[in-house]
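In: Provided below are the primary sequence and the corresponding predicted coordinates.
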Amino acid sequence: MILTFVAIFMYLMGLLSFCLNRKHLLLMLLSLEFVVVSLFMLMYIYLCSYNWEFYFLMVFLTLSVCEGALGLSLLVLLMRTYGNNYMISFNLLW
């Protein structure tokens, strides 16, 4: 029961940090990964409580790794193009 509250608190703090750190792309990616870890913890607790299989967790981990790799590749691309990771300097109209 306490682990569920901890995971929900982690999820809410991850969303709060995502909303507050909207100036830097790297901090946004880190807070998204924190949200993914808290969602993984919530799903694990839920699946353990009902004695279900954990195949869905493997799919979730695979997709979250793909999301992290895509975010890091975008970060590297934007760092090479613009030279910084400030969201205000990215002009998406060009």
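Out: Received it, and whenever you're ready, just let me know what you need.

In: from here on, contacts and neighbour counts on C-alpha atoms
Out: OK.

In: and the longest helix seen in the chain, what does it pack against?
Out: The helix spanning the most residues in the chain, taking DSSP state H as the definition, is helix 55-82. For helix 55-82, the elements it packs on are helix 25-49, judged by 3 or more Cα pairs under 8 Å, 6 or more residues apart in numbering; DSSP states H and E.

In: chain center to the helix it packs on, what's the gap?
Out: 6 Å (Cα atoms, centre = their mean, to the nearest Å).

In: okay, one more to line up with it:
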Amino acid sequence: MTSPFILIMSLFYLGLLGILINRLHFLSVLLCLELLLISLFLGLIMWSLSSGSPFLLSNNLILLTLSACEASAGLSLMVALSRTHSSDLVKNINILQQ
């Protein structure tokens, strides 16, 4: 494996580790999810450039679009959470009790 692929894999695992360890605030979880998506996007770009397939390049655009939709949905959830629970702490989210 080349060094860019190792860097992309380490970014992906860093995002997973951030989700597993740093779950105090909802914003930090969203940022770790964005790191996961960016590393997937970069990995698909590197893979499509190394294989020379034009079909994989169109998949990258779809992934980037879905990433933007996920970011907007996550931010709207964070705004709704902060308005209803007056904080963005993940431990305050308990929908089943209501």
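Out: Yep, it's here. Keep in mind that this is a model prediction, so the values were computed, not measured.

In: and the TM-score between them?
Out: Aligned and superposed, the two chains score 0.96 in TM-score terms (TM-score structural alignment, normalised by the length of structure 1); 94 aligned residues with a Cα RMSD of 0.7 Å.

In: one step back: now the longest helix of structure 1 on structure 2. Mean distance?
Out: Following the fit onto structure 2, the mean deviation recorded for helix 55-82 of structure 1 is 0.5 Å by mean Cα distance after the TM-score superposition for structure 1.

In: give me the range in structure 2 that that helix lines up against.
Out: The aligned range for helix 55-82 of structure 1 in structure 2 is 58-85, by TM-score structural alignment.

In: what angle separates the longest helix of structure 1 from helix 25-49?
Out: 180 degrees (axes from the mean of the first three to the mean of the last three Cα atoms, to 10 degrees).

In: quick one: buried residues of helix 55-82 of structure 1?
Out: For helix 55-82 of structure 1, a neighbour-count test (16 or more other Cα atoms under 10 Å) marks 64, 67-68, 71, 75, 78 as buried.

In: I'd like the distance between residue 81 of structure 2 and residue 23 of structure 2.
Out: 15 Å (Cα to Cα, to the nearest Å).

In: same check on residue 30 of structure 2?
Out: 10 Å.

In: same question for residue 95 of structure 2.
Out: Relative to residue 23 of structure 2, and taking Cα to Cα, residue 95 of structure 2 is found at 17 Å.

In: tell me which of those two has more neighbours.
Out: residue 23 (16 against 6; other Cα atoms under 10 Å).

In: so the more buried one touches residue 88, yeah?
Out: No: using Cα atoms under 8 Å, residue 23 of structure 2 makes no contact with residue 88, being 10.7 Å away.

In: ok, residue 36 of structure 2 - how many residues close by?
Out: The burial count for residue 36 of structure 2: 22, using other Cα under 10 Å.

In: check contacts around it.
Out: Residue 36 of structure 2 sits next to 11-12, 15-16 when contact means Cα atoms under 8 Å, 6 or more residues apart in numbering.

In: again, only this time at 6 Å
Out: 12, 15 (Cα atoms under 6 Å, 6 or more residues apart in numbering).
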